[in-house]
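Asker: I'll drop the sequence and a predicted model, then ask my questions.
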Amino acid sequence: MSSISRTEGLYFPTKIPSLKDALGASLCAAMLFGLASCASTPQTAVPPPPPPKPVVQEPVNPYLIKATNRLTPPHTAGRKLVRVALLAPFSSDNPAIRNEAQTLQSAAELALFEHGDASMLLIPKDSGDTPESARDAAVDAMRSGADFILGPLFASGVTAIAPYARANDVPMFSFSTDTSEAGRDIYVLTFLPEDEARQIVRYAAEQGVKRLVVLAPEGRYGDRVAAAARETAASAGLEFMGDERYDPRSTSMTSALEVAKRVAGRVSGGNASRQTAVLIPERGAMLRAIVQTLGQSGASSRQVRYLGTGLWNDPDILNDSRMIGAWFVTPDVAARSAFEQRFSQAYQRKPTRLAGMGYDATAMLARMTREGSKSGASARAIEAQDGFIGVDGLFRFRSHVVERGMAVNEVVARGSKVVQVAPKTFQK
């Protein structure tokens, strides 16, 4: 029971609740408060982890080669080595090319013996006759740890190898006359028709020649000679009368002889003897037939000046009386003679014309990398403005292409004589 008290308009119970009832009420109140708290405080959601960043794969350079099998002979273990690979067509189907390859190797070995030390290792590799075989030889050489490459001989091989040489920072000294790949890490060390044409035309201008005609074979070789002659004539103040071309594949020489007659008609009848020159970058029987036709058609060596390249340095040509008075360029004869004597004494055979390239490239690197110091053969050292004295005289690299200091010779009775010696230093 409970009673209700009424006081001043307020109503409230007068019964006092028991302890059990109080605890129950308190517990319910606490539960209600807890529920109210849960309802009024929202839970914070944990954000999901960000998606993983996509892995960017760096492009793989297909030309990079790992040196997985560095060639190290047992007696050189623990020693710093400079490995130089010689790429040459040792297995060529052409006997003359095989002989060239073997002679290049012999010349390189001679240079290593005369200028190198025990830290340089020469690694011959067969480049074969195809671009594919040249590429395979270069890759094999790089796996063997090659620091430098000498060769190959053919332009197609140079094109196939060049990307590998550049990707792996392996300087290559090409023996091909193709200069299209010359540039970073690719050097051209050979005898270039442009170089010879420039030097003989420049000499002719200095000696009073006023006009120039080029009589050359069709094809890339003739194109290069004609372009260099035209450029040099312009800079030297010569009148360039054009270039006449013939088909060198004609077995009967009909094309060349017809062109020779046409050239003779253009240059004969000049007022001053030998003020007109005819540059003929040819060799052998073809050259002699052209000269004979020129003479018979009114343009003999008494009336015009014949100009030639190093292809003329042949006893059969130099003993032809119709060539007397002609000028042609050759490498430094004295330097070459000394090399040929040493080579013949070492190998009991005569070196080929190109053998000096193998010798010069090896000797240059051997002097630069003594005691295994590869860094000595830096681009700056290789491209030194003063150049080097090699088997064929003075040479240097300009824009990665060889420039040679050559001698000028005049054909005389029973041979030739030097009329301008090869320079010993380059003009800056």
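Answerer: Okay, I see it. For clarity, every value in this text was computed on a predicted model and none was experimentally measured.

Asker: alpha carbons only for contacts and neighbour counts from here, please
Answerer: Fine.

Asker: What segments of the stretch 201-350 of the chain are helices?
Answerer: Listed in chain order, the helices of the stretch 201-350 of the chain (DSSP state H, counting those that start in this stretch) span 220-236, 254-267, 284-296, 315-318, 333-347.

Asker: ends of stretch 244-254, how far apart?
Answerer: In stretch 244-254, first residue to last residue: 14 Å (CA to CA, to the nearest Å).

Asker: From the rest of the structure, what touches it?
Answerer: 213-218, 222, 255-256, 259, 263, 286 (CA atoms under 8 Å, 6 or more residues apart in numbering).

Asker: Take this one as well and set it beside the first:
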Amino acid sequence: MLSVFKRARKSLGAIGAATAALILAACVPSAGPVGSGGTPSGNVQVALLVPSGSGQASDELLARSLQNAARMAIADLGGAKIDLRVYNTAGRPAQAAAMASQAVAEGAQIILGPVFAQEANAAGVAVAGSGVNVLAFSNNTDIAGNNVFVMGPTFDNTARRLASFALRQGKSKIMIVHDRNTAGELGRAAIERGVGAAGGSVVATGSYDFSQQGVTSAAPGIAAGAKSSGAQAIFLTADTAGALPLISQLLADNGLTSNAAQFVGLTRWDIPAATLGLPGVQGGWFALPDPALYAQYQNRYQSSFNEAPHPISGLAYDGIAAIGALMGKAGAGPISKQALTQGAGFVGVNGIFRLRGDGTNERGLAVAQIRGGRAVVIDAAPRSFAGAGF
């Protein structure tokens, strides 16, 4: 899918209902800002924009999880004075713009959030003249640039990591298999860029209409094209909420598995965990944040708040971690774009990351393989930007 911050499409496989529980729903109107969650005399004032007030239970869970993660990060900074103020956007662009403007008027030096791409774009536009930057919890690079940074893992970042790893394993001839929709086309383009940057070649491309009949009809031709092209790896854009369960199985039924040509996934294949048991994805590779670091975060969050963290809540922690690392450079005004894009990057619960001048990001990702229904890390996430994959 284009973003984890959009309504889930109906799955073409058997696990779609389980996956949909992890996907954020669309939003409806609601209220304004809530009280400060930090120290009123803080040295750096941070506005956290969350989707609370939409009337959607999933948005309330997400809003709570983002706030909890941000406050956990503040506590971990050990004495750093951050004045965290939380504003409810109801997931609506107009409300997000109004809340961003209000936050800046009240002294915010940087904005964390909002979640959904359209509201993040609206918030950025609303405060562009103030010099305040927006660290959005989106992975949609269409909104990146000017004063808006996307914090979520991007297609390009993932494609570069996996393509580079594939070439190091001797798999330089890549076939791309994608959905014929916006997300699939964007994924295809990202894979092409990633393969080119790694020094490989795209030897074939296969696609299918995003429907059960479309996948079923296209699978035999895709399998035949992979074999005739000599592709050593099949890079799929499909996600677990969409075509992955069906396309992986049908390719296997047509004699194409990771034993014949390595399957590589542009999206996470371990969420939900039920995906790991699908026959068609066995042996496949995908990228994910440093699992050891994230497991520590999950355990600490569960212990502190008696519930599991939302899958994207770590982005709020990462945002506070970056702000904390820059506090020595922060003055009375907005935290500058130059400071945010320092080359050394930052470390958060998802591992190392850095923000780029174009509003996108780079994250240190691990590569995992599905073996016997489990995700096994086969190439660890780098711990610095001089490490593997960069």
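Answerer: Yep, that arrived. Remember, it's a predicted structure, so these values are computed and weren't measured experimentally.

Asker: quick one: which of the helices of the stretch 201-350 of structure 1 is nearest Ala25 of structure 1?
Answerer: Nearest to Ala25 of structure 1 among the helices of the stretch 201-350 of structure 1 is helix 220-236 (112.5 Å), distances taken as CA to CA.

Asker: Report the mean deviation for the closest one after fitting onto structure 2.
Answerer: Here the mean offset of helix 220-236 of structure 1 against structure 2 after fitting is 1.9 Å, by mean CA distance after the TM-score superposition for structure 1.

Asker: Read off where that helix ends up in structure 2.
Answerer: Using TM-score structural alignment, helix 220-236 of structure 1 lines up with residues 182-198 of structure 2.

Asker: got a list of contacts for the matching stretch?
Answerer: Stretch 182-198 of structure 2 has contacts (CA under 8 Å, 6+ apart) with 1-2, 155-156, 159-161, 163-164, 167, 174, 176-179, 201-202, 235, 237-238, 266.

Asker: Mind checking which of these land in strands?
Answerer: By the criterion of DSSP state E, membership of these in strands covers 174, 176-179, 201-202, 235.

Asker: so what's the residue nearest the centre of structure 1 closest to, chain neighbours aside?
Answerer: The geometric centre of structure 1, computed from its C-alpha atoms, lies nearest to Ile186 (CA atoms, centre = their mean), at 2.5 Å. Leaving aside its sequence neighbours, Ile186 of structure 1 sits nearest to Met172 (CA to CA, 6 or more residues apart in numbering; 5.0 Å).

Asker: in what helix or strand does Ile389 of structure 1 lie?
Answerer: In this assignment (DSSP states H and E), Ile389 of structure 1 forms part of strand 388-390.

Asker: Show me what that strand is in contact with.
Answerer: 335, 356, 360, 394-396, 424.

Asker: Where in structure 2 does it align, residue-wise?
Answerer: Using TM-score structural alignment, the partner range for strand 388-390 of structure 1 is residues 346-348.

Asker: which position in structure 2 aligns with Asp126 of structure 1?
Answerer: Using TM-score structural alignment as the criterion, Asp126 of structure 1 maps onto Asn88 of structure 2.

Asker: wait, doesn't that match sit right on Gly53?
Answerer: Yes: look at Asn88 of structure 2 against Gly53 with CA atoms under 8 Å: they come within range, at 6.5 Å.

Asker: on that earlier part again, out of the helices of the stretch 201-350 of structure 1, nearest to Glu403 of structure 1?
Answerer: Closest among the helices of the stretch 201-350 of structure 1, using CA to CA: helix 220-236, at 13.5 Å.

Asker: Done for today, thanks.
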